[in-house]
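S.K.: Could you work out the structure for the sequence below:
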Amino acid sequence: MPSDCITYQNSGYFSKLIVAYLDQKTELKSLYNRFPSVENFKDQIEEKNKNFPFENREILADALLNQYQKFAISETTSVNIQLLKNSNTFTITTGHQLNLFTGPLYFLYKIISVLNLTKELKTTYPENNFVPVYWMATEDHDFEEINYFNFNGKKIQWEKESKGPVGRLNTSGLHEVFEEFSNELGLGNNAKYLRDLFKKSYLEHDNLADATRYLANELFKNEGLVIIDGDDSKLKKLFVPYAKEELLHQTSFKKVNETIPLLSNYDVQVNPREINLFYIQDDLRERIIFENGFYKINNTSLSFSESEILTELENNPKNFSPNVILRTLYQEVILPNLCYIGGGGEIAYWLELKSNFEANNVPFPILLVRNSVLLVTEKQVSKLAKLNVNWEELFLKQKSLSDKKTKEFSKFTIDFSEQKAILEKQFEQLHQIALQTDKSFIGAVKAQEKKQIKGLENLEKRLLKAERQNHASKLERIFEVQNELFPGKSLQERNQNFSTFLKEIDNYESFLDKIATNLKPFEQKFAIITL
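M.R.: Below you'll find the model as predicted:
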């Protein structure tokens, strides 16, 4: 098959806002700091270096070492944590929810994008160090979004009640999930590896944060990945001044609402609350609401005066959790970060936040859309080649693909544009005659022209339908492959779990290597990788 290029802009799977961002539309330039290019990192390094307190580095490294206490980590990761103490070391970060067994494939693509970018930056700026970071979204509460993964078309789900931050959730009930997954695995190439990986991650750790750390560390243990949990007292302490600003002045609410009108031509991803902080305990995650002079914890009887909540913030910063609006600021306060790598939805909400960073005197990171991938088997490639379908066509919606291939397969030209043009020319003469007669005749000519054009369009549709039926068998074979590669008519990377694909290769390392080799951090196109 031809190796045609499918850009994100032409794929049909990215929002209008992200397409405009990738095209560097003028109206969006005030919403980001620097567009992602290897050259622009020079100024980003200088800006972050001038605005990141050196003392924060020691606190960050100590917090990370404490978080890793119970885990065996590679020498590369250990060195990277120590390097964070140096003023010439910076991070490249992605974040993700604690999806069961990594969830969809793009979890891997996010981290690989980060790893590849750190390597490219090290080549370009050898005097600096670049540490890849995965930020675990341990303080999220959307358990229904993360409690399952899809394997071979089956939903493997963890049934459990969850009220507080998901990272603190205990792993009880996952033994049953393991048994179900184990039975589904059967005797495939990597069945033992996958069973052991799931078992050691989820059955040998007490909470979801530790289980996810173990899993991500195992998958990328040789790459120096540093995994961070923001649900940490030492790190939250660094964020206290910003949380105080939020409680007293609601700065983020004001600044983000000033930005939203600049996005009037696009869908807004998130809307700010008056206070963008939660109050959290092990089984509690509720919004902080300012009402009648008191700070109330939503859906509880808890209430604080101004002095009481500021004392609570100072003494127990871990009880305060930023929501989506402020989590980004928290990340950039505690990390010497240069760039955030995320999916289209994430970049969309980051584009609302720059003015809030400026108000808090925190440098806004470079925003890079993560790499996207379509994994295919040799068998699928062979089928598509025989059917004469290229990759660009495969990304079309099924109706458009059906129409295009039907016209291509047909012996006839299923396009009556020429006939319509002839008809319109004939009616031009009638219009000239009509202008010289009664006005009612003009209306009759227009109505007749419209009727006959409509008649040609209907004939065209009927011919297309008839030809579609004539070529139904061939079209079905095309749709069969498309449905395999775009399950649920969605992107494979948003639906499938990595475990489904391990049966196509010898081992996990070769799977990762093949993906990493084919991804380039600054390329704005889908990578199509044959397993």
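
S.K.: CA atoms for contacts and neighbours, from now on please.
M.R.: Will do.

S.K.: how many other residues sit next to the residue nearest to A191 when sequence neighbours are not counted?
M.R.: Take A191 and drop its neighbours on the chain: the residue closest to it by CA to CA, 6 or more residues apart in numbering is L185, 5.7 Å away. Using other CA atoms under 10 Å, L185 has 20 neighbouring residues.

S.K.: Ok, K25 next?
M.R.: There are 11 residues near K25, going by other CA under 10 Å.

S.K.: what do you get for I18?
M.R.: The number of residues near I18, taken as other CA under 10 Å, comes to 21.

S.K.: cool, and E308?
M.R.: Neighbours of E308 under the rule other CA under 10 Å: 13.

S.K.: where's it, which helix or strand?
M.R.: If you go by DSSP states H and E, E308 is part of helix 306-315.

S.K.: Name the residues of that helix that are buried.
M.R.: Buried residues in helix 306-315, defined by neighbour count with 16 or more other CA atoms under 10 Å: 309-310, 313-314.

S.K.: And this one, please, so the two structures can be compared:
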Amino acid sequence: MSTEVYHLSSAQPLTEAYIQQSDERIESLFGYHPEKEQDWSRRSKRLENTAASRVESVALAEALRDYNTKFQTAPEAQASINAIAEGAPVIVGGQQAGLWSGPLMVVHKAVSIIGAAKWATKQLGKTVVPVFWIAGEDHDWDEANHTYVLTAEQELRKLSVQRPEGARTSVSRTVINEDTWKELLAELEQSLPHSEFKPVMLEQLSQAAERSQSLSDLFAGILTTLFGKEGLVVLDADDSAIRKLEAPMFRKLIEQNDELERAYVAAADKVKGFGYELQADVVPGSANLFVFQAANGNERTLLHKLEGKFQDRKGQVSLSKEELLQLADQEPSQLSNNVLTRPLMQDYLLPVLGTVLGPGEIAYWALTGGAFRHLDMEMPIVIPRMSFTLVEGTVAKHMAKYELTFEDVATRFDEKKQHWLTEQDQLSIDERFAAVKQSFNDMYGPLLELASSVQPGLAKLGETNRQKIVEQIEYLESKTKDAHNKQYEASIRQLDRIALSLWPSGKPQERVSNMTSYWNRYGLTWLEKLLEVPYERTGGHQIVYL
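M.R.: As a prediction, this is how the structure comes out:
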């Protein structure tokens, strides 16, 4: 296997400063750092000393076992759950569910979680368990309902599923029927090119769909299929058994809501004072909690504090503090976290040694440090997610043919493509047409002056006439170039295939392409190669040649 390190900018200055430790002020927003080996030991010791303040490990393991068993997870994952029952710490990272697992960065996050857990196990000399937190409580259907695959015609095709009729509830509570799964699977089969691995892949995806009632279930089933043997445990944040365990923390979040709000506001002011932009909204008066409206199809609604009540913006929900606390105690499945309270809940539920986050997530976690401290908790080690670009053999071959680097494709592809086509122009089409236009303008100028001297009104007519003639010359130039370029259609297809593979729709591969395109072509050897890449505690981007 061949790999190449490439610095892929995250477009998050705060995250870059945290990873590189280039701004010492940032340390106060977090606490630990993955590059400091002593921090791993410190955090591990902290978890041992605070076990009584979290969910009881046996009860947690029981809920995880019930959920993971639904997806026929591997013995290695069951062993991980047994380790959690005995108090093992975890490395956790999460993502909202996506159709057929969503973009490749989901796979990259799972690989990072597993890599961090293996590294920590070796470093600490005790079992550390990888856990994938499925953000099933989220209700943004348009984020979860689609994915993109490369078709047999070498086109990027969007596959999606419409949201069933009903209230805007969580993804995990949005039920997908059996016929819809069959239609989605048929569309995937039709989209992907034929290969020796396709039948097995489709069979495994079909089995996952048969066990699924929601996109979250399908997502969990795919993760267990791909990573169960690596000991990965999946958790759905909207699982009712998990919600029951979280009830005491919901009570804390409600009872101390004003103090937590002040902590978030203070952190936001600090981040802005350091010169960084906020990556999550800190809204005055927000409770940073959602409620599911049972009377309205379990629609998920954000709560705000208005006139001593917890209300929604439309005034359809209005709960007193006592009523909300009663809900937390008796029906915790009707409550849900937002991006600012989720880190607190995660740390209460799990013994989190470290959390694997993407660039944007690291930036908004910077807002939560004060809230952790207010609840006498500590932010875990924030671990940057590793990312990858998969380069197929034919793509690498074509890159070499056209002398393209990955950076060329990512930052200046259109320019490089046009430069290559221009170099093929042995007829000097650009120069010769430019010369004709210049010659015409030179000859036409005196005629225009002559006409306007005879009658000033002819100047405008003459200029319009000049523009039309130039436009006709340019039209002929365009047609000549098209005809010339037709000679290089195969090369243009090869060039476009490079961009489509590595930088589809002008974005990094990991944010667009779905893993089924690679599973279909290579079986699971591509995934094995990712798992073999040496783990990097500070993330980074690696180009992996298949």
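
S.K.: so the residue nearest to A191 of the first structure makes contact with Y193?
M.R.: No - L185 of the first structure is beyond contact range of Y193, at 10.5 Å (criterion: CA atoms under 8 Å).

S.K.: Pull the contacting residues for the closest residue to R273 of the first structure other than its chain neighbours.
M.R.: Spatial nearest neighbour of R273 of the first structure, excluding adjacent residues (CA to CA, 6+ apart): F253 at 6.1 Å. Going by CA atoms under 8 Å, 6 or more residues apart in numbering, F253 of the first structure touches 272-276.

S.K.: Any chance of these in CSV with distance to R327 of the first structure and secondary structure as columns?
M.R.: Output for those, formatted as CSV (distance: CA to CA, whole Å; DSSP: H, G, I helix; E, B strand; the rest coil):
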residue, distance to R327 of the first structure, secondary structure
P272, 12, coil
R273, 13, coil
E274, 15, coil
I275, 13, coil
N276, 9, coil
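
S.K.: Going by distance to G173 of the first structure, which of those wins?
M.R.: N276 (32.6 Å; CA to CA).

S.K.: Neighbours of the closest one, how many?
M.R.: Counted with other CA under 10 Å, N276 of the first structure comes out at 23.

S.K.: now do the one 10 residues further on
M.R.: Residues near E286 of the first structure, counting by other CA under 10 Å, number 22.

S.K.: Report whether it is found in a strand, as I expect.
M.R.: Yes - according to DSSP: H, G, I helix; E, B strand; the rest coil, E286 of the first structure belongs to a strand.

S.K.: I'd say it and K296 touch.
M.R.: No - contact criterion CA under 8 Å: E286 of the first structure and K296 do not qualify, at 9.7 Å.

S.K.: All the helices of the stretch 401-531 of the first structure, residue numbers only.
M.R.: 417-435, 439-470, 472-485, 508-518 (DSSP state H, counting those that start in this stretch).

S.K.: Those helices: which one's closest to F101 of the first structure?
M.R.: Nearest to F101 of the first structure, of the helices of the stretch 401-531 of the first structure and by CA to CA, is helix 508-518 at 14.2 Å.

S.K.: Taking the contacts of F253 of the first structure, tell me the two that lie furthest apart.
M.R.: Spanning the widest gap among the contacts of F253 of the first structure are P272 and I275, at 7.9 Å by CA to CA.

S.K.: So those two - more neighbours on which side?
M.R.: Ranked by neighbour count (other CA under 10 Å), P272 of the first structure and I275 place I275 first, with 24 against 19.

S.K.: what's the counterpart of the more buried one in the second structure?
M.R.: Under the alignment (TM-score structural alignment), I275 of the first structure pairs with A287 of the second structure.

S.K.: wait, what's in contact with that match?
M.R.: By CA under 8 Å, 6+ apart, the contact set of A287 of the second structure is 254, 257, 261, 302-305, 310.

S.K.: Mind giving me the PyMOL command for buried ones among the residues you listed?
M.R.: Only the buried entries of the contacts of A287 of the second structure go into this PyMOL selection, using 16+ other CA under 10 Å:
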select buried, resi 254+257+261+302+303+304+305+310
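
S.K.: for V268 of the first structure, helix, strand, or coil?
M.R.: Looking at V268 of the first structure with three-state DSSP, the answer is coil.

S.K.: Would you check how far apart the aligned residue in the first structure for L350 of the second structure and N276 of the first structure are?
M.R.: Under the alignment (TM-score structural alignment), L350 of the second structure maps onto L335 of the first structure. Counting by CA to CA, to the nearest Å, the gap from L335 of the first structure to N276 of the first structure is 20 Å.
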